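Trainee: Return a 3D structure for these sequence lines:
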Amino acid sequence: MPYGQFPYQRPRRLRISSAIRDMVAENHLKPADFIAPVFVMEGENMKEEIPSMPDYFRYTLDLLMDEIRELKEVGIRSVLVFVKVPDDKKDNKGTEALNEQGLMQRSVRTIKKEFPDMLVMTDIALDPYSSYGHDGIVEEGEILNDESVEVLAEIAVSHARAGADYVAPSDMMDGRIGAMRDALDDDGFKHTGIMAYSAKYASSYYGPFRDALDSAPGFGDKKTYQMDPSNVREAVKEARMDEQEGADIVMVKPGLPYLDVIRAVKESVQLPVSVYNVSGEYAMLKAAAANGWLDEEEAMMEALIGFKRAGADLIATYFAKAASKLLNRK
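Mentor: This next block holds a predicted model:
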């Protein structure tokens, strides 16, 4: 067929086999890309499935060690720790968050003792400890910013003392990254990193997570401190501010509805960018797969590579173990 009737370039030649597709793939996933969220509860020898997150569990600290061992065996290098706090330990100032013998602090010490090379990241927020379920101290219906930041900085230091490698503030209070960096440095923890939830949106996709930790707000919503889903430039501003204040990694949360935000942030900062593939995204995929509407493994991997394509360097996901097992089989 003479040139002009058909192009010399045939892009399908680069798709003709799995070997060539893998060789020319523009983005790749590996287990070390994943941050595995883990949920810890008080007690012993208990493992509870989270009703709205099929195949995902809360663990008592003793059984959590078995789960982390499995994560390590499939190549995952980092966990992000969340704790379920009993109601009788909650108050408006998050007092339990500063308890050196609290569940978070005990969890960090235990994980680092059993798995010293596992990178441990800890959630920094008041909502799991708050009697109001908000990420800050409440006064007359207002979530106070500066007073909350003081406590959040103290929590960061407490987690660093327990052995956390990175603290991960998810509260969205203004100025908290700089305050935490100063507090950590002043207490001798200059090597403790900060993964900032820089662009955390006021999203409807968090429902199953709040089920997991019983941390839903007791009144109102979180729209006065979490971001408006309409905004992209604001996310870039927040990420740049966190970079200037001393963050080591910036995060966009949620993931799938915010791929454009991941790309905008990636192009605007000089730091690694992480994304949180949140509980609602996980639950939707699991529900659709359970109904036979899509192939769970294929949809899972398509979503995860989408985050990489958008610019994410790291992915916090409830699919971390399942995806790593699949990658290891290839």
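Trainee: drop to CA atoms for contacts and neighbour counts, all remaining ones
Mentor: OK.
Trainee: where along the stretch 151-300 of the chain do the strands fall?
Mentor: For the stretch 151-300 of the chain, applying DSSP state E, counting those that start in this stretch gives strands covering 166-169, 193-200, 249-253, 273-277.
Trainee: who's in contact with the closest residue to residue 145 other than its chain neighbours?
Mentor: Using C-alpha to C-alpha, 6 or more residues apart in numbering and skipping the chain neighbours, the partner closest in space to residue 145 is residue 173 (5.7 Å). Contacts for residue 173 (C-alpha atoms under 8 Å, 6 or more residues apart in numbering) come out as 136, 145-146, 148-149, 225.
Trainee: what's the spacing between stretch 319-330 and its chain's center?
Mentor: Centroid separation between stretch 319-330 and its chain, computed with C-alpha atoms, centre = their mean, to the nearest Å, is 18 Å.
Trainee: Name the residues that touch that stretch?
Mentor: Contacts for stretch 319-330 (C-alpha under 8 Å, 6+ apart): 29-31, 34-36, 71, 74-76, 282, 297, 300-301.
Trainee: now do stretch 177-186
Mentor: Contacts for stretch 177-186 (C-alpha under 8 Å, 6+ apart): 149-150, 152-154, 156-157, 160, 169, 190, 192, 194, 196, 242, 245-247.
Trainee: export the contacts of residue 173 to CSV and tack on secondary structure?
Mentor: Converted to CSV, the contacts of residue 173 look like this (DSSP: H, G, I helix; E, B strand; the rest coil):
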residue, secondary structure
136, coil
145, coil
146, helix
148, helix
149, helix
225, coil
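Trainee: top of these by neighbour count?
Mentor: Within these, neighbour counts (other C-alpha atoms under 10 Å) peak at residue 136, which reaches 29 neighbours.
Trainee: Distance-wise, check residue 121 relative to residue 60.
Mentor: 18 Å (C-alpha to C-alpha, to the nearest Å).
Trainee: Of the two, which one has the most company?
Mentor: More crowded of residue 121 and residue 60, by other C-alpha under 10 Å: residue 121, with 28 against 21.
Trainee: Give me the contact list for the helix or strand that residue 106 is a member of.
Mentor: Using DSSP states H and E, residue 106 sits within helix 103-114. By C-alpha under 8 Å, 6+ apart, the residues outside helix 103-114 that reach it are 40-42, 61, 65, 81-83, 85, 97, 99-100, 118, 120, 122, 158-159, 162-164.
Trainee: Selecting buried members of these in PyMOL, what would you type?
Mentor: Selection of buried members from the contacts of helix 103-114 for PyMOL, criterion 16 or more other C-alpha atoms under 10 Å:
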select buried, resi 40+41+42+61+65+81+82+83+85+97+118+120+122+158+159+162+163+164
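Trainee: compare with the first, here's sequence two:
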Amino acid sequence: MSFPLVRHRRLRGSAAIRNLVRENALSVNDLIQPVFVEAGHNIKSEIPSMPGVYHFSLDRLEEEIREISELGIQGILLFGVPETKDAVGTSAFHEEGIVQQASRLIKKINPNLLIIADTCLCQFTDTGHCGVVHHNPETGCTDIANDESLELLVKTAVSQAKAGADIIAPSNMMDGYVHAIRAGLDAEGLEHVPIMAYSVKYSSAYYGPFREAVDSAPQFGDRKTYQMDSANSREALREAESDVLEGADFLMVKPALAYMDILQLLKQNFDLPLVAYNVSAEYSMVKAAAQNGWINEKEIVLETLLGFKRAGADIILTYHAKDAARWLKNV
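Mentor: Presented below is the predicted three-dimensional model:
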């Protein structure tokens, strides 16, 4: 049957009807707030390219954790900015590293808040790369040593879990990273700790503000030999399948906004919880437009986050999480 017997507007006629037939919903339970901690004292410093997002020193961290908790957000993604860096990212896996110290502190403030530890080396190495760099003086070529980097990533994951991290989130895109970390955790009696795999992480221009936030821009070259080519989608299935077989507990797509097709592709092919990472430039563009009065920030953000849900995301990592939690209370 066609018009006039079929009238699609019948199901849009009132707010009550629209609520009854709504296919997707956004909840504060879907949201994870990234948090940045750094060495020092009495620091609450706004990141210039990310309005409303701050660096916190340990002695100022409690105010942020309590605010997040009071908003009903149940998890944070924890990033650390170390005091010193070296070629192998030693401070990433040091027992008194900034992430390890912050994790222990957060568990004292709110034991029920999920700590998801970003497990990578880029903000801890003096090269800004996510692994160990090898230079070949004969050829002049540079490479990121995959298997040697895995050993350091395992040490980092184990130290983070022992310090209180509830979930390990490896973002390095080294081949075999899930298998190596799973084996390392299990060997230390940490088999209960899940792995949130950055399964499909593209080499993207959307990471710019984040790299400023953690001072992790590569000092030479780029990350295209280990992060994915943004033109590829079938490759995303291969990457995700490897992580599933190696023991991942979550799959992630990063960035999210320009890759909703990839979210949907993974949702259709795998049954693990799916995470969308709404990354720094996606956040900063909205903030800049809102500050100029060009958009309605609340409506844009909630529509975008709902779009991630519609595309298949079960969980959304977003710098908008605190604002969205406030707005959702009043929706």
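Trainee: one step back: return the closest of the contacts of residue 173 of the first structure with respect to residue 24 of the first structure.
Mentor: Of all these, residue 225 has the smallest distance to residue 24 of the first structure: 42.5 Å, by C-alpha to C-alpha.
Trainee: shouldn't that closest one be in contact with residue 172?
Mentor: Yes - applying C-alpha atoms under 8 Å, one finds residue 225 of the first structure in contact with residue 172, separated by 5.8 Å.
Trainee: what stretch of the second structure does stretch 299-317 of the first structure fall on?
Mentor: Mapped onto the second structure using TM-score structural alignment, stretch 299-317 of the first structure spans residues 300-318.
Trainee: quick one on the thing from earlier: post-alignment, the helix holding residue 106 of the first structure versus the second structure, mean distance?
Mentor: Comparison of helix 103-114 of the first structure with the second structure after fitting gives an average deviation of 0.8 Å (mean C-alpha distance after the TM-score superposition for the first structure).
Trainee: what's downstream of that helix, the next helix or strand?
Mentor: Next helix or strand after helix 103-114 of the first structure toward the C-terminus (DSSP H and E): strand 119-124.
Trainee: name the helices or strands packed onto that following strand?
Mentor: Where contact means 3 or more C-alpha pairs under 8 Å, 6 or more residues apart in numbering; DSSP states H and E, strand 119-124 of the first structure is packed against strand 78-83, helix 103-114, helix 146-162, strand 166-169.
Trainee: which of those is buried the deepest?
Mentor: Mean neighbours per residue, mean count of other C-alpha atoms under 10 Å, is largest over these for strand 166-169, with a mean of 24.
Trainee: ok so, going back, the contacts of stretch 319-330 of the first structure: which two are farthest apart?
Mentor: Farthest pair in the contacts of stretch 319-330 of the first structure, by C-alpha to C-alpha: 75 and 282, 20.9 Å.
Trainee: In the match of stretch 299-317 of the first structure, which of the residues would be classed as buried?
Mentor: Within stretch 300-318 of the second structure, the residues that qualify as buried by neighbour count (16+ other C-alpha under 10 Å) are 301-302, 304-318.
Trainee: Pull up the distance across stretch 130-150 of the first structure, start to finish.
Mentor: First residue to last in stretch 130-150 of the first structure (C-alpha to C-alpha) measures 15 Å.
Trainee: returning to that earlier point: from the contacts of stretch 319-330 of the first structure, which is closest to residue 129 of the first structure?
Mentor: Residue 129 of the first structure lies nearest to residue 36 out of those, by C-alpha to C-alpha, at 21.8 Å.
Trainee: The residue mapped onto that closest one from the second structure: what's it in contact with?
Mentor: Aligned by TM-score structural alignment, residue 36 of the first structure pairs with residue 33 of the second structure. By C-alpha under 8 Å, 6+ apart, the residues touching residue 33 of the second structure are 68, 73, 75-77, 317-322.
Trainee: tilt between the strand or helix carrying residue 33 of the second structure and strand 274-278?
Mentor: Per DSSP H and E: residue 33 of the second structure is located in strand 31-38. If you take axes from the mean of the first three to the mean of the last three C-alpha atoms, to 10 degrees, strand 31-38 of the second structure sits at 60 degrees to strand 274-278.
Trainee: Who are the packing partners of the next helix or strand after strand 31-38 of the second structure?
Mentor: Per DSSP H and E, the first helix or strand lying C-terminal to strand 31-38 of the second structure is strand 44-46. If contacts are counted by 3+ C-alpha pairs under 8 Å, 6+ apart, strand 44-46 of the second structure sits against strand 54-56.
Trainee: By how much does the strand it packs on deviate from the first structure on average?
Mentor: Looks like 0.8 Å for strand 54-56 of the second structure (mean C-alpha distance after the TM-score superposition for the first structure).
Trainee: residues in the first structure aligned with that strand?
Mentor: With TM-score structural alignment as the criterion, strand 54-56 of the second structure aligns to 57-59.
Trainee: Of all the strands of the stretch 151-300 of the first structure, which one is nearest residue 49 of the first structure?
Mentor: Of all the strands of the stretch 151-300 of the first structure, strand 273-277 comes closest under C-alpha to C-alpha, at 19.0 Å.
Trainee: Quick check: the closest one compared with the second structure, mean distance?
Mentor: Counting by mean C-alpha distance after the TM-score superposition for the first structure, strand 273-277 of the first structure comes out at 0.3 Å.
Trainee: returning to that earlier point: got CSV for the contacts of residue 33 of the second structure, with distance to residue 136 of the second structure and secondary structure too?
Mentor: Formatted as CSV, the contacts of residue 33 of the second structure follow (distance: C-alpha to C-alpha, whole Å; DSSP: H, G, I helix; E, B strand; the rest coil):
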residue, distance to residue 136 of the second structure, secondary structure
68, 47, helix
73, 47, coil
75, 43, strand
76, 40, strand
77, 36, strand
317, 38, strand
318, 39, strand
319, 40, coil
320, 43, coil
321, 44, helix
322, 47, helix
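Trainee: got a markdown table for those residues, with distance to residue 2 of the second structure too?
Mentor: Shown next, in a markdown table, are the contacts of residue 33 of the second structure (distance: C-alpha to C-alpha, whole Å):
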| residue | distance to residue 2 of the second structure |
| --- | --- |
| 68 | 50 |
| 73 | 46 |
| 75 | 48 |
| 76 | 49 |
| 77 | 50 |
| 317 | 42 |
| 318 | 42 |
| 319 | 45 |
| 320 | 42 |
| 321 | 43 |
| 322 | 45 |
